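# Structure for this input, please:
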Amino acid sequence: MKIVVRNAVSQDIAELVQLENTVFKTDRISRRSFRHALNSDNSALLMACEIEERDGTVIESIVGYSLLHLHQGTRLARLYSLAVSHLARGKGVAQALLQASEQEALSKNKIVLRLEVNEHNIPAIKLYEKFGYRKFGHYDAYYEDLSNALRMQKRIRHLSQERVSVALPWIQQGTPFTCGPASLQMGLAALVKSYMADPDDELQIWREATTIFMTSGHGGCHPMGLALAAKKRGAVAQVWLSDKSPLFVDGVRDALKKDIVTRVHSMFAKECDDKQVPIRYFAMTLSDLLMAFDGGAIPIILISTYRMDGKKAPHWVVLSGYDDQCIYVHDPDPSSNEHSSVDCQYVPIAREDFEKMSRFGQTRLQTAVLLSTT
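Coordinates of the predicted model:
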C-alpha cells in the first residue's frame, strides 16, 4: 500500500462529505462548499488516497484531504482544512497532505502559508511545528464549540531579510463603505493610548470624511477628511497626494454629483489649511512610504482592488510591515466567507504588485494619510 496525493474531482465530493462528517463533529464543510472549492480558481482541493493492488486490480481509498485558499492579488495562502480518516492515522497521510499543500501554494507563487488549529489538538500542533510552522497569534472562541484556535504560519519561500513590522490591531469595517474609517481606527488605536475604537465612531469618522458621492452608492472617504478626523482624535496627520485636482470626480457622470464632490474637495482643502494639517503634493514612491514607516509613521494608503477582486474599486488599507520582496498590509475587509481576520492581517503583497495597486483610476492617483505622534 502507498499514499498518493492528487487533485480532487467532482466525483470525489460524496466521499469528501462522508469523510468530513466522520472526522469532525463541528465546523464541517458542506457539500456546496466543497463543490465551490473545486470550481474556484482561488482554491485548491487535494485528496490523499491509499492505493492497494488486489488480484491485479488497483483499489483507491480516500483517506484524507486538504483545502487551500489562495488569496488573489497577494502572496498569502491559507490552509483552511486538513482531515485524515481515523483508520489511516499514523501512516503519514497528514504529512503528505501538508507537503503537497505547500508545493501547491508555491506553484501559485505564494510566499506565506497560514492556518488555524485547535489549541487542544496537540498532535496536529506538533506536526506543524515539526515542519517549520510558528505560532503568531491566538483566536478566542474560533470554533463552533467556542474552543480557541492557534494561528500558525510558515514562510514557504525564503527571503533574504526579516520582516520589519509594527504592532497593529486589526479592525473589521462595519459597512461596505467604511474601509477608510476602519483603517484610520487601526492607526489611532496603535498610536493614541486614549483612543477607543468602536462602531459608532467608525460611522462618525465616515460622516466627517465622506466625499458624499462616488461612482455609485455611498461616497467613500477623502484623504483630507481622514487626516482631519485623525487630528481631532489626538494624532498628528499629514496627507500625501499626487494631484491637486478634485479627487474621485472622473467616475461621476451626474453633473450635480460631480459638482458636490468638487465642492467637498475644496472644503476639505480649506479646512486642512485652517487647521494646519499639511498636504504634500508629489508623486510618492514606495521608498518614500517605507522611509516614513521606518520613521514611526503609520501610512493609510488608497489602493485599487482590481488585482484582488477585479472590481477597480478604491479601498483603504494600512501599511503594517515590509521585507525585501513584499509589502504587508492590514485590510479591514474580509471580502468573502473564505477569509477570516487572520487572513486580513499582515497580508503579503509583492512590491511590484503593490506599486501598481497604489495607483487608482485613470489619473493614476496616489494618496496616503500618514499618522504619527509627533
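
# Please count neighbours and contacts with C-alpha atoms only from this point.
Fine.

# quick one: residue 17 and residue 107, what's the gap?
Going from residue 17 to residue 107 by CA to CA, to the nearest Å gives 27 Å.

# what packs against the top strand by length along the chain?
Using DSSP state E to define each element, the chain has its longest strand at strand 57-70. If you count contacts as 3 or more CA pairs under 8 Å, 6 or more residues apart in numbering; DSSP states H and E, strand 57-70 packs onto helix 13-23, strand 43-54, strand 76-84, helix 93-107.

# Tell me which of these sits nearest to residue 37.
Smallest distance to residue 37 across the helices and strands packed on strand 57-70 (CA to CA): 5.4 Å, for strand 43-54.

# distance between the longest helix seen in the chain and the chain's centre?
Taking DSSP state H as the criterion, the chain has its longest helix at helix 255-274. Its chain's C-alpha centre and that of helix 255-274 lie 32 Å apart, by CA atoms, centre = their mean, to the nearest Å.

# same deal with stretch 226-235?
Remark: stretch 226-235 is offset 25 Å from the chain centroid, using CA atoms, centre = their mean.

# measure stretch 286-302 end to end?
13 Å.

# List of residues touching it?
183-184, 187, 314-320, 355, 358-360, 366-372 (CA atoms under 8 Å, 6 or more residues apart in numbering).

# can you map out the helices along this structure?
With DSSP H as the definition, the chain shows helices at residue ranges 13-23, 31-39, 93-107, 122-130, 179-191, 199-209, 223-232, 255-274, 286-294, 306-309, 351-357.

# Another for comparison:
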Amino acid sequence: MMNMGFIITKASLRDLNAILKLEQVCFTKDAWTFLDVAGTLIASDIIRYKAAYGEELAGFAAAEIRKSEQTGWIITLGVFPQYRKQGIGSALLKACEKALLPLKIRLCVSTKNHEAIHLYKNIGYREVGIWPSYYADHCDAIVMEKNEQESISDAL
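Here you go, the predicted structure:
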C-alpha cells in the first residue's frame, strides 16, 4: 500500500531497532521493552504493519484478535513526530482494521493524547470506557471502539 511517498508493508524482526526507537520517542515511560517488541514481531498471531519512506521507518502499528471477546485490538500505533500529519497514522490504522474484519475493533489511548484521540474520532471510533490510571504517569486510558459496519465501509 502506497500513499504520498510512504509505503505500508508488514513489519518484521528486521525492524526491531527502529521500532524500539519509535517506542521511546512516542511513548517514553510506557514504551515497550525489547522483549515486548521482539515478541510482537515474531508472534504468528499478531498483525503488524510499518510505514516507511525508503528504508526509514516512519510509523508502526500492531493488532491482535482476542477470540474470547470476539474483538480485534489495536495494541500499538506510533508515528515519529517528523512524519505526523501526513496520513501515516490513518493508513496504519486502516491496514490493521482491514486485517481484523469483520470484528469490532478497540484500542486505548491516553486522555492526554489529544492528537491521537482526534485521529481516532475522525476515523469513526467512539469512547466506550475508561481505564483509570492505566499509564505509567497514572493517566487514564480512553477505550475506543469501532463497530463492524463502520470498519467495513471504511475498508471498501
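
# Report the angle between the longest strand of structure 1 and strand 43-54.
170 degrees (axes from the mean of the first three to the mean of the last three CA atoms, to 10 degrees).

# What residues sit buried inside strand 57-70 of structure 1?
Using 16 or more other CA atoms under 10 Å as the test for burial, strand 57-70 of structure 1 gives 60, 62, 63, 64, 65, 66, 67, 68, 69, 70.

# Same check on stretch 115-129 of structure 1?
Those would be 115, 116, 117, 118, 124, 125, 128, for stretch 115-129 of structure 1 by 16+ other CA under 10 Å.

# okay, and stretch 92-99 of structure 1 goes to which residues in structure 2?
Stretch 92-99 of structure 1 corresponds to residues 87-94 in structure 2, going by TM-score structural alignment.

# what do you get for stretch 264-280 of structure 1?
Going by TM-score structural alignment, stretch 264-280 of structure 1 sits over no part of structure 2.

# Not counting sequence-adjacent ones, nearest residue to the aligned partner of residue 22 of structure 2 in structure 1?
Per TM-score structural alignment, the equivalent position to residue 22 of structure 2 in structure 1 is residue 19. Nearest non-adjacent residue to residue 19 of structure 1, counting by CA to CA, 6 or more residues apart in numbering: residue 85, 6.7 Å away.

# pretty sure the one you found is touching residue 23, no?
Yes: counting by CA atoms under 8 Å, residue 85 of structure 1 touches residue 23, with 6.5 Å between them.

# Pull the contacting residues for the aligned residue in structure 2 for residue 81 of structure 1.
Alignment note: residue 81 of structure 1 maps to residue 76 in structure 2; criterion TM-score structural alignment. When contacts are counted by CA under 8 Å, 6+ apart, residue 76 of structure 2 touches 60, 61, 62, 63.

# Residue 84 of structure 2: which of the residues you listed is nearest?
Among the contacts of residue 76 of structure 2, residue 60 lies closest to residue 84 of structure 2 (CA to CA), at 12.2 Å.

# my guess is that closest one meets residue 79, correct?
Yes: between residue 60 of structure 2 and residue 79 a contact is recorded at 6.6 Å, counting by CA under 8 Å.

# Now do residue 208 of structure 1 against residue 266 of structure 1, distance only.
In terms of CA to CA, residue 208 of structure 1 sits 14 Å off from residue 266 of structure 1.

# quick one: the match of residue 22 of structure 2 and residue 71 of structure 1, what's the gap?
Noted for residue 19 of structure 1: a distance of 26 Å to residue 71 of structure 1, by CA to CA.

# now do residue 321 of structure 1
Residue 321 of structure 1 sits 18 Å away from residue 71 of structure 1, going by CA to CA.

# Hmm, residue 62 and residue 74 of structure 2 touching each other?
Yes: applying CA under 8 Å, one finds residue 74 of structure 2 in contact with residue 62, separated by 6.0 Å.

# Can you pull the residues that touch both of the two?
By CA under 8 Å, 6+ apart, residue 74 of structure 2 and residue 62 have these common neighbours: residue 96.

# re earlier: give me the more crowded residue out of residue 19 and residue 71 of structure 1.
Neighbour tally, residue 19 of structure 1 and residue 71, criterion other CA atoms under 10 Å: the higher count belongs to residue 71, 22 against 19.

# residues contacting residue 77 of structure 1?
By CA under 8 Å, 6+ apart, the residues touching residue 77 of structure 1 are 68, 69, 70, 71, 105, 110, 111, 112, 113, 114.

# Structure 2: which residue goes with the fourth one?
It refers to residue 71 of structure 1. Correspondence of residue 71 of structure 1 to structure 2, assessed by TM-score structural alignment: residue 66.

# Against residue 29 of structure 2, how distant is its match?
From residue 66 of structure 2 over to residue 29 of structure 2 the distance is 26 Å, taken as CA to CA.

# rewinding a little: if we go to structure 2, which of the contacts of residue 77 of structure 1 are intact?
Compared against structure 2 with both residues aligned by TM-score structural alignment, their matches' CA atoms under 8 Å, those retain 68, 69, 70, 71, 105, 111, 112, 113, 114.
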